[in-house]
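Peer 1: no sequence on this one, just coordinates:
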């Protein structure tokens, strides 16, 4: 092959390989960006119910209080809004200064979620608690115990990472006093289709990279 022919061959090969390489590179870039975007969306699902939307002072907790995508519903006891005590304020509480306070809360979301933690603070007397997670009406886990009156909030950590659709929180005092609840932390479980799309994105990136390597090999040959 003479110099002129070799020059034309190289130009022709460049004209073919550059657009293919650019197209493959763009495909890989878009696939990876889509995958990273979905992964970030799937990972950033944690919600802390801080009760910051409550502005009443010792007023009843609404029948359904929504924060983010989650709803807190009183299921027992006389729950009130606390604007002078919280971690930080506000929080919610039940109180009985003649008998023993008791109360129940239910937390639900738009789909499945996990329970991470909550803050609990008994006042004047010790308090017992039971936190249960349900899925389809079946109990998935239970966390129970007693907290002393220390004048401060204590964080209860979840014993399980099982996905649930309902979180039940029950508290009861050992004597006259109050029980405050704050910072209920839950994490939404990503929908299966979100993970499927992320896997498809990874597969597309791998296929594009493999095809790019194969084409390069053919051109070199």
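Peer 2: The structure has been received and is ready for your questions. These numbers were taken from a predicted model, which means no experiment stands behind them.
Peer 1: drop to CA atoms for contacts and neighbour counts, all remaining ones
Peer 2: Fine.
Peer 1: how about residue 205, nearest residue that isn't a chain neighbour?
Peer 2: Spatial nearest neighbour of residue 205, excluding adjacent residues (CA to CA, 6 or more residues apart in numbering): residue 28 at 4.8 Å.
Peer 1: put this beside the first:
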């Protein structure tokens, strides 16, 4: 009798062409061969039996994963709030969401007809300091790292300005953003602020 593998603690969200042996691979396209076929535009079915290709039938609880990788995926998702809510609920407290996304001034932002959005430095506010806007009150993300992927043009500008924040203002100089978001419990003070912003709730 074949023994099923134990469910990893790391999730590859939108695994696509970047399928990883040591992670739980989730994708919307069956031809990519994910462990779980699922669309992150939909709320995740926690505590529900799910049939996977490598791990048999599993029931995933909230806070199961300690790390989520999202490599050029978020720009394809129409309902980003639902997708990000899935991510924060799937992660344990202290867990990391690492994402690579196209920068909004890059060529790559809109060269792909399946892209529905691009990103800039402020794209994470609604999942961090302004999380109450999307209905998060118990948990939020902290942006712990943000960096740029620059191209040849960006490299030339860096030699001139030696300041990535100045270079990022030039269209076509930055290709992508790389961010790390860490889940944490909201503080009592933050909860009071959220209540003030949602008086009619």
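Peer 2: Everything's here; your move. A quick note: this is a predicted structure, and the numbers were derived from the prediction, not measured.
Peer 1: TM-score for these two?
Peer 2: Laid over one another, the chains give 0.30 as their TM-score (TM-score structural alignment, normalised by the length of structure 2), with 95 aligned residues with a CA RMSD of 5.1 Å.
Peer 1: rewinding a little: give me the element the residue nearest to residue 205 of structure 1 is part of.
Peer 2: helix 3-43 (DSSP states H and E).
Peer 1: helices and strands around that helix, which ones?
Peer 2: helix 192-220 (3 or more CA pairs under 8 Å, 6 or more residues apart in numbering; DSSP states H and E).
Peer 1: angle of the helix it packs on against helix 3-43?
Peer 2: Orientation of helix 192-220 of structure 1 against helix 3-43 (axes from the mean of the first three to the mean of the last three CA atoms, to 10 degrees) gives an angle of 170 degrees.
Peer 1: residues of helix 192-220 of structure 1 that come out buried?
Peer 2: 198, 201-202, 204-205, 208-209, 212 (16 or more other CA atoms under 10 Å).
Peer 1: ok, stretch 32-42 of structure 1 next?
Peer 2: 32, 34-35, 38-39, 42.
Peer 1: likewise for stretch 83-101 of structure 2?
Peer 2: Buried, per 16+ other CA under 10 Å, within stretch 83-101 of structure 2: 83-101.
Peer 1: just the closest of the buried residues of helix 192-220 of structure 1 to residue 128 of structure 1, please.
Peer 2: residue 198 (43.4 Å; CA to CA).
Peer 1: OK, contacts around the closest one?
Peer 2: 34-36, 38-39 (CA atoms under 8 Å, 6 or more residues apart in numbering).
Peer 1: what separates the helix holding residue 28 of structure 1 from the chain centre, distance-wise?
Peer 2: Offset of helix 3-43 of structure 1 from its chain centre (CA atoms, centre = their mean, to the nearest Å): 36 Å.
Peer 1: show residues contacting the helix or strand following it.
Peer 2: Once helix 3-43 of structure 1 ends, the next helix or strand along the chain (criterion: DSSP H and E) is strand 46-49. Identification of contacts with strand 46-49 of structure 1 by CA under 8 Å, 6+ apart yields 67-68, 70, 182-188.
Peer 1: quick one on the thing from earlier: would you list the buried residues of stretch 32-42 of structure 1 in a markdown table and tack on distance to residue 173 of structure 1?
Peer 2: Listed next are the buried residues of stretch 32-42 of structure 1 as a markdown table, based on distance: CA to CA, whole Å:
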| residue | distance to residue 173 of structure 1 |
| --- | --- |
| 32 | 54 |
| 34 | 51 |
| 35 | 49 |
| 38 | 45 |
| 39 | 43 |
| 42 | 39 |
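Peer 1: just give me the neighbour total for residue 186 of structure 1.
Peer 2: 23 (other CA atoms under 10 Å).
Peer 1: residue 181 of structure 2 too?
Peer 2: 23.
Peer 1: now the spatially closest residue to it that is not a sequence neighbour: which helix or strand?
Peer 2: Excluding the flanking residues, the one nearest residue 181 of structure 2 by CA to CA, 6+ apart is residue 143, at 4.6 Å. Under the criterion of DSSP H and E, residue 143 of structure 2 resides in strand 139-150.
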